[in-house]
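**Student:** 3D, please:
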Amino acid sequence: MENTIFDLMETHDYENILFCQEKTLGLKAIIVIHDTTLGPAAGGIRMWPYQNEQDAIQDAVRLARGMTYKNAAAGLPFGGGKCVIIGDPKKDKTEGLLRAMGRFIHRLNGLFLTGIDVGTTIQDMVLMRMETPYVVTVPESLGGPGNSAVATSFGIFQGIRACLKEVFGNPLPQGRTVAVQGIGAVGDELVKYLLNAGAAVTIADIDQQKVDTLASEYKVNVVPPEKIHTLDVDVYSPCAMGAVLNEHTIPELGCKIVCGSANNQLATEQDGDRLAQRGILYAPDY
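**Tutor:** Below you'll find the model as predicted:
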């Protein structure tokens, strides 16, 4: 990481990095605005138990920059931004903390539009919405789109179909093998799309309860999280945390295609070259 915050901002053209704290409620968060050339910055709110402040900053800035590219590639009138809350979503999340986060977002007066991400839920967004209208992924009853994971997972499913056509000449998932890493809101829906299309699916997640629940309802194979990327499959679909494609994991990949919903899947720009050298088709996460 660069020596100072301003070095970081200058190197990658960030507009704003805001540090938010509400001591009495235990809130520590970072909001990053990368670029607003096309419109207000849009990106989700992630809650994660980062080991240190530097890790949180690094994640937030990479995610915000990725959102700039995603929104531009999709032709949307938005720039890129992201918010990360430092904390364990299973232990540290409270109504007070979430509403305080909503107040910080409101102070930006629409410069940053946000919604769910890793570690946050649509119910969390409802609480933040009590403090600001700039939280957009809320139920239809509150004027929002409802569960955005359904649309997101369908987009990944269509991306997989496009990759299958490119590699095999046929977009149909029937008879193809897919390894899905991470079965949160998006991964769970993606698995269902794939199964309904006739694919054979293997899953992995650090949350064993999620794995057990999905495996009890659907015909899927289960492997430990550290093994999922090594499987001999047609498609590897990372749908959890980023930087899963790196100098250590790429030589271990057993797939022909990488296509998933995880943000910042490449640990470094050089990892894209490593995938190309191995002849693996990579669908960028934006």
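
**Student:** could you use CA atoms for every contact and neighbour count after this?
**Tutor:** Will do.

**Student:** who does the helix or strand residue 19 falls within touch, helix- and strand-wise?
**Tutor:** Using DSSP states H and E, residue 19 maps to strand 16-22. For strand 16-22, the elements it packs on are strand 27-35, helix 95-107, judged by 3 or more C-alpha pairs under 8 Å, 6 or more residues apart in numbering; DSSP states H and E.

**Student:** need the contact partners of the longest one.
**Tutor:** The reference is to helix 95-107. Contacts with helix 95-107, where a contact means C-alpha atoms under 8 Å, 6 or more residues apart in numbering, come from 20, 22, 25-27, 29, 112, 124, 127-135.

**Student:** report the buried members of those residues.
**Tutor:** 20, 25-27, 29, 112, 124, 127-129, 131-135 (16 or more other C-alpha atoms under 10 Å).

**Student:** second input sequence below; structure requested for side-by-side comparison:
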Amino acid sequence: MDLWQHQYEQLLFLQDRSVGLKAIIAIHNTKLGPALGGCRMRHYASDEEAVADAVRLAQGMTYKSAVSGLPYGGGKAVILSMPGQSPREQIFWALGRHIQTLQGRYITGIDLGTAVTDMDWVRLETPYVTDTTGSLGAAGDFTARMTAYGVFLGIRASLKRVYGSDSIQNKAVAVQGLGKVGYQLCRYLKRAGARLIVADMDPLRVKKAADDFGASPRRPQDILAEPCDVFSPCALGGILNDFTLGRLGCRIVAGAANNQLAEVRHGEELHRSGILYAPDYVINAGGIIVTSVELLGGDAALARQHVEKINDTLTHVFRIADAEGISPSAAADRLAEVILKN
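**Tutor:** This is a model prediction of the structure:
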């Protein structure tokens, strides 16, 4: 892996042998403001995989902030989950000490595999952390609801682009992944009259969605090929790749997962195949919008107002794509890059 092929301002490799901390912080761009992005903790097959994840996620956060009009750049922290690590509090105390040395260039928060209590431990070592107890990010499921709400609005904008109407009534939506965001998205979709098809690695989550929303369950390996109006990936990234693109049975891809495209070229391939792709960092920006509004002194009502702008942002991206004859993924990247240059 050639580390120099990636565009980023700073890449830090952190290690504290006394507690077993092994982590990476990627700061992609701080032109618009401090790098903002959560900390995820998961098992990686290799250090290279962890670096690639951190760098791609950090770039996504830069673009997400830019197209959403937020005064922040993009960053990401990943903690490599390993056997023999110390208790979690020691891991996150150590991470907090490292973040403090950056003096505000990077602000962390919750992501995959981390929780409010983890951020509380980070807070003991540095003020450059969000999603701690008492914050909007820690207020029940508010961040998940706002992320799901933004995706819901993005689905409506996508339906309008394909069918001429943003009505979700009787539209078939296949939701892959029923974590906090995926489950909340199902709630919004059901209320709007969608026919839900769901899959998750956890059969209990699938059963709950079936019981609560009348969703039709599918096996995880079958959900991509399900004939539907919208395929909504809400699990891990890289789901749109050489193996899966030819299996899709949808007209639209619009979901909450980060980095859905395994490679940039897969956005072009979707476009050529006639499937509308709603760029993930445009429609899943609800979480970072909540964090940004709170950091700037706003409340939940103001955060919701800002999330509602996702519909207009995505519509603008589609218009750029149409006007320039390019894919929506290329249009979103171009919009972000223009903002970053100005």
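
**Student:** now the TM-score, please.
**Tutor:** The pair, once superposed, lands on a TM-score of 0.91 when counted by TM-score structural alignment, normalised by the length of structure 1; 278 aligned residues with a C-alpha RMSD of 2.0 Å.

**Student:** pick the most deeply packed of the helices and strands packed on strand 16-22 of structure 1.
**Tutor:** strand 27-35 (a mean of 24; mean count of other C-alpha atoms under 10 Å).

**Student:** mean shift between that strand and structure 2?
**Tutor:** Averaged over the aligned pairs, strand 27-35 of structure 1 sits 0.7 Å from structure 2 after superposition, using mean C-alpha distance after the TM-score superposition for structure 1.

**Student:** pull up the aligned stretch in structure 2 for the next helix or strand after that strand.
**Tutor:** Following strand 27-35 of structure 1 in sequence order, the next helix or strand is strand 41-42 (DSSP H and E). Under TM-score structural alignment, strand 41-42 of structure 1 corresponds to residues 35-36 of structure 2.

**Student:** ok, average deviation of the matching stretch from structure 1?
**Tutor:** With mean C-alpha distance after the TM-score superposition for structure 1, stretch 35-36 of structure 2 averages 0.6 Å from its match.

**Student:** what's that stretch in contact with?
**Tutor:** Against stretch 35-36 of structure 2 from outside (C-alpha under 8 Å, 6+ apart): 27-29, 61-62, 72-76, 105-108.

**Student:** cool, stretch 59-75 of structure 1 as well?
**Tutor:** By C-alpha under 8 Å, 6+ apart, stretch 59-75 of structure 1 touches 30-35, 38, 41-43, 77-84, 263-264, 285-286.

**Student:** go with 6 Å
**Tutor:** Residues outside stretch 59-75 of structure 1 that contact it (C-alpha atoms under 6 Å, 6 or more residues apart in numbering) are 34, 79-82, 286.

**Student:** just the closest of these to residue 160 of structure 1, please.
**Tutor:** Set against residue 160 of structure 1, the nearest of the contacts of stretch 59-75 of structure 1 by C-alpha to C-alpha is residue 286 (13.8 Å).

**Student:** before we move on, the earlier item: pull up the aligned stretch in structure 2 for the strand holding residue 19 of structure 1.
**Tutor:** Under TM-score structural alignment, the match for strand 16-22 of structure 1 is residues 10-16.

**Student:** have a look at how far, on average, the matching stretch is from structure 1.
**Tutor:** Mean deviation for stretch 10-16 of structure 2: 1.1 Å (mean C-alpha distance after the TM-score superposition for structure 1).
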